[in-house]
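# Below are the sequence and a predicted model; questions follow.
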Amino acid sequence: MSAQTKHFFSDPTHLVHTALQSLTFTNPSLALDLENKIIFRRPDSLTKKKVAIVSGGGSGHEPAFAGFVGDGFLDASVAGTIFASPSAEQIRKAAIDCVDNEQGVLIIPMNYTGDVLNFGMAAEKARAAGIKTEFFAINDDAGVGKKKGGKVGRRGIGGGIMVLKIVSALAETGASLEELHRIAQLANSNLATVGSSLEHVHVPGRAPSEDTIPEGEVEIGMGIHNEPGSHRAKATLPELVKTMLYQILDHNDPDRAYITHQSGDEFVLLINNLGGVSTLELSGITYEVYHQLERDYGIKPVRIIQGTFLTSLNGLGFSASLLKLSDTGLGPGKSFLELLDAPAEAVGWSAPIRPSTWERRTDAPVELKKTKLAEEQPSNLKLDLPVLKKILGGGLRRVIDVEPLVTRYDTIVGDGDCGIGLKRGAEAILKLLEDPSSNLTDDVIHTVNRIVTIVENTMDGTSGAIYAIFLNALAHGLREQDKGTTASASATIWAEALKYSIEALGKYTPAKPGDRTMIDALVPFCTTLRETKDIHAAARASQEGTEATKSMKASLGRAVYVGSENEWVGKVPDPGAYGLSEFLTGLANAF
């Protein structure tokens, strides 16, 4: 495996500038100082006096951090170039010029050397300017132990977004700068995150990294700038998750005992996409993490938040974070959980489930209502069962016999599976008719619905879907003519039901006679039967329609891609039309 080096942008500076500008399109309450790469809330969007929250960091971590600016979240975010801290001057302008700082400013980046130095310098400049200012660097990474982290300490990664959300929501309540600073530290001390990735990322405009992760291995504890983690290992997802949770929750490990847990503790789980994992896989990862937490640690998180919050460009990895709920000491409305649940108008925040929905959470099984299936609903339309079996059997056996020819035709003009699909369906229906234990009755609609089930389960592809739609509509068309008293399913009744089926089919396929499809056999049969009530005349019309397909240019299906100069034009009929006309001819001959 090699790093993904294809990008739509080759100029990283242009990329960062346009990405920042786009945020003012997607959130009209935001403004941009492009020269300094500052996204901030428009003054006319502010509704209250409060402490301003300022964060930021290198670009490439989107939606962090600019995507979290908005009502209920950050007041400003400062962007550096890709994976590089913004300058102290950029941050100073954000804290002094771009936010309402009368109540003070909390400057809160992630814990990386460049960010700490530059955001810290800006904090000192803000204090020197007479602005009440506090500084805190979020550090939640448990993937690298205390010894390896040394004086630098833990890195700030995905779980830190919860700290930003908590202090931002708390600021909205009118909390003081001192309270915000204390709660940032409290939340951080109850938080641990581990990330893992299958590959390094590639920065647009740079040469590819020479270091790649070997096929089948995963970097456990990888940072958000391609930094190494604790180790590499060959591991399945369950094995990987087990290691990650052990690093987070083994409080007996003195090198990683960042948080402790005991019975009764409540946690919030955040699963963060590092940028390159599909939503499908991320959901599967969330299941595995949740399953192991409950099975191995007795932890059932009170909130599960899944999404893309802090990325490493298109990083092929994820991080798992656990935040232990702790008493903030601030009273009602200001708990960790309430602050996480508080609304936020920021494009990067996605936790759309209301608290009331979480409060109603239950493991009780859901009892589904029992609706009678179509085949379980009797009708008054009858047909002598031996006659029905004889007529249908005649058509089905003919389809089975001509399978080699249909396959040959489809090999020339299609993908070669039409004959096999028709034969498979015909054999399955024939088995139903010939099985004494199938409990078929003289109820025509019941029998058609039994056949529908077989077609849906045995015939795949486009033709299988068309047959299933047609037969479902046929059953409905027959039921529409059930007058409540026992009656024989006459040719007139069949003809009207077939008319309804053709109309229903037209809702789902644009195919019409002349498009070189099975419709060229089906429509002439149904139309002629309705006009003449003569199944033999209807079968002949179907054959004529099929013969006409030899000289038609395909408008639908795979035959569209076969050029008209090919030698089969004028000689080979549409395979689907031919197979159907043979079935209809078999029906007529057995009548």
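The structure has been received and is ready for your questions. Residues are numbered from 1 along each chain as shown.
# For the rest of this, base every contact and every neighbour count on C-alpha atoms.
OK.
# what comes into contact with stretch 13-20?
With CA atoms under 8 Å, 6 or more residues apart in numbering as the test, stretch 13-20 has contacts from 9, 32, 34, 37, 39, 59, 66, 81-82.
# In this structure Gly393 contacts Leu432, no?
No. Between Gly393 and Leu432 there is no contact under CA atoms under 8 Å: 10.5 Å.
# Compare the two (neighbour count), which wins?
Gly393 (23 against 19; other CA atoms under 10 Å).
# re earlier: out of the contacts of stretch 13-20, which end up buried?
Buried members of the contacts of stretch 13-20, counted by 16 or more other CA atoms under 10 Å: 32, 37, 39, 59, 66, 81-82.
# Among the residues you listed, which ones are in strands?
Of the buried ones among the contacts of stretch 13-20, the ones assigned to strands by DSSP state E are 32, 39, 59, 81-82.
# how about the helices in the stretch 351-500 of the chain?
Secondary structure of the stretch 351-500 of the chain (DSSP state H, counting those that start in this stretch): helices at 355-359, 385-401, 403-413, 418-434, 444-458, 461-479, 491-505.
# okay, pairing it with this:
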Amino acid sequence: MSSKHFINDPTKLVDTACKSITYTNPNVAFDAENKVLYLRPDAAPSQVSIVSGGGSGHEPSFGAFVGPGLLSGAVAGTIFASPSAEQVRRAIFSRVDTSKGILVVVMNYTGDVLNFGMAVEKAKAAQLNCEMVVMGDDVGVGREKGGKVGRRGIAGTVLIHKIAGALAASGASLKDVHKAAQTVADNTVSIGSSLSHVHVPGRAAVEGEEELKQDEVEIGMGIHNEAGASRAKADLPTLVKTMLEYLLDQNDKDRAFLNVSSSDETVLLINNLGGVSVLELGGITTEVVVQLEKDYGIKPVRIIAGTFMTSLNGLGFSISILKATDLGVGKSVLELLDAPSEAAGWAAAISTKTWSQKPSQTRDTGAGTGGDNKPCGFQFDPKHATKALNDALNRLIKAEPDITRYDTVVGDGDCGIGLKRGAEGIQKYINGTSEQPDAALYLDKVIEIVENTMDGTSGALYAIFLNALAWGLRQQGNGGSKQITPDVWANALNTAMESLAKYTPAKPGDRTLVDALAPFVEQLKATGDVQKAAQAADEGSKSTKGMKASLGRTVYVGGSGFEEVPDPGAYGLAEFLSGLADALK
């Protein structure tokens, strides 16, 4: 992972990150000296206090989970290091409500267990009603390797935070809150995987540090860069299959920590370790859900996906499965999981009602499909139009390598491919079923192809222009049926140019496709001659060579490439229009 950071001082980073939570949640206060985030006394009624914490670098855990319905206090250590016992003691004794008792939730790492445990014992010695739950949900560490230490705590811990926090907020006793938290801990398993180690701000990059290869993934990597159970070359489906086996295979006696059957209610948590995009996490979530049902018959009753416990900017994710067994406290796992909370880090906002009464209707068919478009009344020979259009499209397709080369110099290189894709889509349609003699209805089908095959800025511009062109034809139709003329086309094209101007400020001289389009429309309206109009478009395209862009991606690319090549979009359009003119001679 990158060793570049916006804040390289780790102390300043932790302090300012903790402080930020008070800006995003008015319920929370910050004891900067002891790095304790805590619920303001007037933010919620008196209740059992839930205290957690650990090393920083796992945000939004733990500080951003402080809020009504979740944690009462969170203690932050330095990055990947436990807070001291004194920090935890201060949190328990002076920053949270002690009147109804305190439950401390800590992940199973030696430093955390010792420091939080010491503070808990001090609290008990001072006659405070205080209990502790240690979470060890990581099946990446099997029984043999874990030994007496046991499994590490990872993302499944946040399920304890939410469930215990909701139960405490309901007014439950410490005995019941402790019981529920321990039950969740006993019925949760998790496994993570990562494509890379992370770099801790303020630490020098280690020369020669063994890094994962480009096509490798580490299964079971810990949230502090600890080694995983294995490394493998695997695509996502194979990786997810392996991770689910670690979680659920009862034949793996080293890791069969939880027996889950298809009849059990389960909660699925897909957690981003910090560096996975929201888009990719969505793809991962779908893969996990599909495989769970297909291979294990498990259909989770709650699916939560998001960023809950990170490893800085770790390029990985974890899967947690909670068996929603009876808590024995008068409230269910699902009821408590769905209960409202006000904590900036908890991102699961779907209500119990929505989960239990799942809406099922869709709009697979309906209005707005374009089937109601009316003819314009202007007729042409569809066979002749198809031949001319084919010739023009072939010329455009032939020009694709040049368009792509020009766009590589001044843009992102996709203009030629986009135009070719649209051209081939139109050809496939018109060479197959097009026998429509009405000019507007014929154009409607071409527009549909453009909208579905051409993306990006140019695709949007062409779609707007062509839709307005069809409207321009319909505006001139007065019923009946008559042959279309160059004047009708010219007037419709003029209407389309006016409509296009509402959505883009591009004018000739801005180095865009308008440098070819505007001269074509103007010349056709003035002369009615397609050949002269195409020649004007070609000259407009050539004029963009050496022209500095005012709009489009070329503005951001910079450099001197614009001096050497014409605008790719203008050039591609000019080639198409020249091919059309040649076909209509």
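Right, received. Where do you want to start? Bear in mind that the values here come from a model prediction, so they are computed numbers and not experimental data.
# possible to save the helices of the stretch 351-500 of structure 1 as a markdown table with distance to Tyr578 of structure 1?
Shown next, in a markdown table, are the helices of the stretch 351-500 of structure 1 (distance: least, CA to CA, whole Å):
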| stretch | distance to Tyr578 of structure 1 |
| --- | --- |
| helix 355-359 | 56 |
| helix 385-401 | 10 |
| helix 403-413 | 7 |
| helix 418-434 | 10 |
| helix 444-458 | 19 |
| helix 461-479 | 13 |
| helix 491-505 | 18 |
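# which stretch among the ones you listed comes nearest Gly586 of structure 1?
Proximity to Gly586 of structure 1, assessed across the helices of the stretch 351-500 of structure 1 by CA to CA, is greatest for helix 385-401 (3.9 Å).
# With structure 2 overlaid, how far apart is the closest one on average?
Once superposed with structure 2, the aligned residues differ from helix 385-401 of structure 1 by a mean of 6.8 Å; criterion: mean CA distance after the TM-score superposition for structure 1.
# tell me which residues in that helix are buried?
Within helix 385-401 of structure 1, the residues scored as buried using 16+ other CA under 10 Å are 385, 388-389, 391-400.
# what's that helix in contact with?
Helix 385-401 of structure 1 is contacted from outside by 422-423, 426-427, 429-430, 433, 440-442, 579-580, 582-591, using CA under 8 Å, 6+ apart.
# Same question for stretch 498-512 of structure 1.
Under CA under 8 Å, 6+ apart, the answer for stretch 498-512 of structure 1 is 466, 469-471, 473-474, 477, 517, 519-520, 523, 526-527, 530, 556.
# same check, this time on stretch 293-311 of structure 2
By CA under 8 Å, 6+ apart, stretch 293-311 of structure 2 touches 57-61, 154-155, 158, 198, 223-225, 261-274, 278, 281-282, 285, 289, 292, 334, 345-348, 355.
# Going by neighbour count, which of those are buried?
Among the contacts of stretch 293-311 of structure 2, those classed as buried by neighbour count (16+ other CA under 10 Å) are 57-61, 154-155, 158, 198, 223-225, 265-274, 281, 285, 289, 292, 334, 345-346.
# about what we covered before: in a markdown table: the buried ones among the contacts of stretch 13-20 of structure 1, plus distance to Asn457 of structure 1.
Output for these, formatted as a markdown table (distance: CA to CA, whole Å):
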| residue | distance to Asn457 of structure 1 |
| --- | --- |
| Leu32 | 57 |
| Lys37 | 57 |
| Ile39 | 55 |
| Ser59 | 51 |
| Ala66 | 50 |
| Thr81 | 55 |
| Ile82 | 52 |
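# Out of the residues you listed, which comes closest to Leu186 of structure 1?
Nearest member of these to Leu186 of structure 1, counting by CA to CA, is Ala66, at 24.1 Å.
# Show me what that closest one lines up with in structure 2.
Per TM-score structural alignment, the equivalent position to Ala66 of structure 1 in structure 2 is Gly63.
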